[in-house]
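1. structure, please.
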Amino acid sequence: MLAEMITFEISGQLFGIDIMSIREIRAWSPVTVLPGVPRYVSGVVNLRGAVLPVLDLSVRLGWQSTDATPRNPIIVVEHEGQSRGLIVHAVNDIVSIDTDTIQQPEAAANDGITSFIAGLAPMGEEMVMVLDLKSLMADDRLEMAA
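-> From the prediction side, this is the model:
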């Protein structure tokens, strides 16, 4: 079976999200910073009258924070009725990935990223890290930003 995904980059690494979870891809807009939210929450933006928490996906994955500029797109995803904006470094393509080729990542001790990865899919010479939105968005502290 084929799954369609949007691929994007963070720190030179290739990631994918199921296209059915994506509401839109929008240009960067300044965020309103909130006190007391997790470090990976950059702030919130107004999305057609709704408050949208915007996550720095690089920080959420345990990497360096993104110095966001107008070149950084925001991917708006929805999972189980919750919408979040994800700051990424670049959006690449829509690709079809054979779900039979997706392999489970090896869990490394205290490596925060593998808990957010649903699997690894070969795509030519590269590997696409397929994000698990359920675990990515699971944080009670995020509700403070919504």
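2. please count neighbours and contacts with C-alpha atoms only from this point.
-> OK.
3. wait, P73 sits on H89?
-> Yes: assessed by C-alpha atoms under 8 Å, P73 is found in contact with H89 at 6.9 Å.
4. just the helices in the protein please.
-> Applying DSSP state H to the chain gives helices spanning 57-60, 133-137.
5. so which elements touch the shortest one?
-> If I follow you right, that is helix 57-60. strand 82-87 (3 or more C-alpha pairs under 8 Å, 6 or more residues apart in numbering; DSSP states H and E).
6. hmm, who's touching the strand it packs on?
-> 52-58, 66, 68, 72-78 (C-alpha atoms under 8 Å, 6 or more residues apart in numbering).
7. one more pass at 7 Å, please.
-> 52-57, 72-78 (C-alpha atoms under 7 Å, 6 or more residues apart in numbering).
8. using CSV, lay out the helices of the chain together with mean neighbour count and distance to D98.
-> What follows is these, written out as CSV (neighbours: other C-alpha atoms under 10 Å; distance: least, C-alpha to C-alpha, whole Å):
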stretch, mean neighbour count, distance to D98
helix 57-60, 20, 25
helix 133-137, 16, 19
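9. so which of the ones you listed gets nearest P30?
-> Smallest distance to P30 across the helices of the chain (C-alpha to C-alpha): 16.0 Å, for helix 57-60.
10. what is the nearest of the contacts of strand 82-87 to D98?
-> The closest of the contacts of strand 82-87 to D98 turns out to be V77 (C-alpha to C-alpha; 21.8 Å).
11. this one next, for a side-by-side:
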Amino acid sequence: MTDASVAATTANTDTADTSSREFLAFKLGNEEYGIDILKVQELRGYEQCTHIASAPDYIKGVVNLRGIIVPIIDLRIRFQLGTPTYDQFTVVIILHLQGQTIGMVVDGVSDVIAMAQHQIKPPPELGNAINTEYLLGLGTIEERMLILMDIDRLMSGAELGLLERKERLAA
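-> Predicted coordinates for the structure are as follows:
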């Protein structure tokens, strides 16, 4: 192998290792999660919602955000993480997904984290015990671990069904 080909191979490897994605880190219960920062429109403090009759308990209601009616989902309730408390640390992450705006209540937001591809491990194979369809993987930074969510899949999945499924759009 020539010096030029070794240098080219090293450069390609370095480029692959240094490509990174940014995730917004947030807390749900005792765990830390991350979602693609490009899906986040804004962060807001929790405010009372207008309740919609017959809505599942994890749909807190809707708010008027500058003329747009936004459904507010509490993932703590949906994931059965205990009884939520709403305090000064509770945050609503306003997401822009597939042309729709949705709010997601979380216990708190910590920071934006850039992760190289080698820091993201695939979700564990747990058979049918746990649905990992909504996970991008597990991100590790030193002793810290983030559960990286595919928020589009979660919000359009059969469990929440808030976004039109791409299969239905094609029909």
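12. drop the TM-score for these two in here.
-> The TM-score (TM-score structural alignment, normalised by the length of the first structure) is 0.86; 142 aligned residues with a C-alpha RMSD of 1.9 Å.
13. returning to that earlier point: can you list the helices of the first structure in JSON lines and add distance to P35 of the first structure?
-> Compiled in JSON lines, these are given as follows (distance: least, C-alpha to C-alpha, whole Å):
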{"stretch": "helix 57-60", "distance to P35 of the first structure": "17"}
{"stretch": "helix 133-137", "distance to P35 of the first structure": "19"}
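14. which one of the ones you listed lies nearest to V33 of the first structure?
-> Using C-alpha to C-alpha, the helices of the first structure put helix 57-60 closest to V33 of the first structure, at 15.4 Å.
15. which of the helices of the first structure sits closest to I10 of the first structure?
-> Short answer: helix 57-60, nearest of those by C-alpha to C-alpha, at 6.4 Å.
16. residues contacting G67 of the second structure?
-> Contacts of G67 of the second structure (C-alpha under 7 Å, 6+ apart): none.
17. in the first structure, what residue corresponds to it?
-> Aligned counterpart of G67 of the second structure in the first structure: G49 (TM-score structural alignment).
18. show me what E142 of the second structure lines up with in the first structure.
-> Using TM-score structural alignment, E142 of the second structure sits opposite G124 in the first structure.
19. L97 of the second structure too?
-> By TM-score structural alignment, L97 of the second structure lines up with H79.
20. for that match, the count of nearby residues, please.
-> Counted with other C-alpha atoms under 10 Å, residues neighbouring H79 of the first structure total 14.
21. wait, it touches R23, no?
-> No: here H79 of the first structure lies out of contact with R23, judged by C-alpha atoms under 7 Å, at a distance of 10.1 Å.
22. do you know which of the helices of the first structure lies nearest G112 of the first structure?
-> Of these, nearest to G112 of the first structure by C-alpha to C-alpha is helix 57-60, at 8.5 Å.
23. average offset of the closest one relative to the second structure?
-> Here the mean offset of helix 57-60 of the first structure against the second structure after fitting is 1.9 Å, by mean C-alpha distance after the TM-score superposition for the first structure.
24. got the contact list for N72 of the first structure?
-> So N72 of the first structure contacts 28, 87-90 (C-alpha under 7 Å, 6+ apart).
25. could you rerun that using 8 Å?
-> With C-alpha under 8 Å, 6+ apart, N72 of the first structure has these contacts: 27-28, 87-90.
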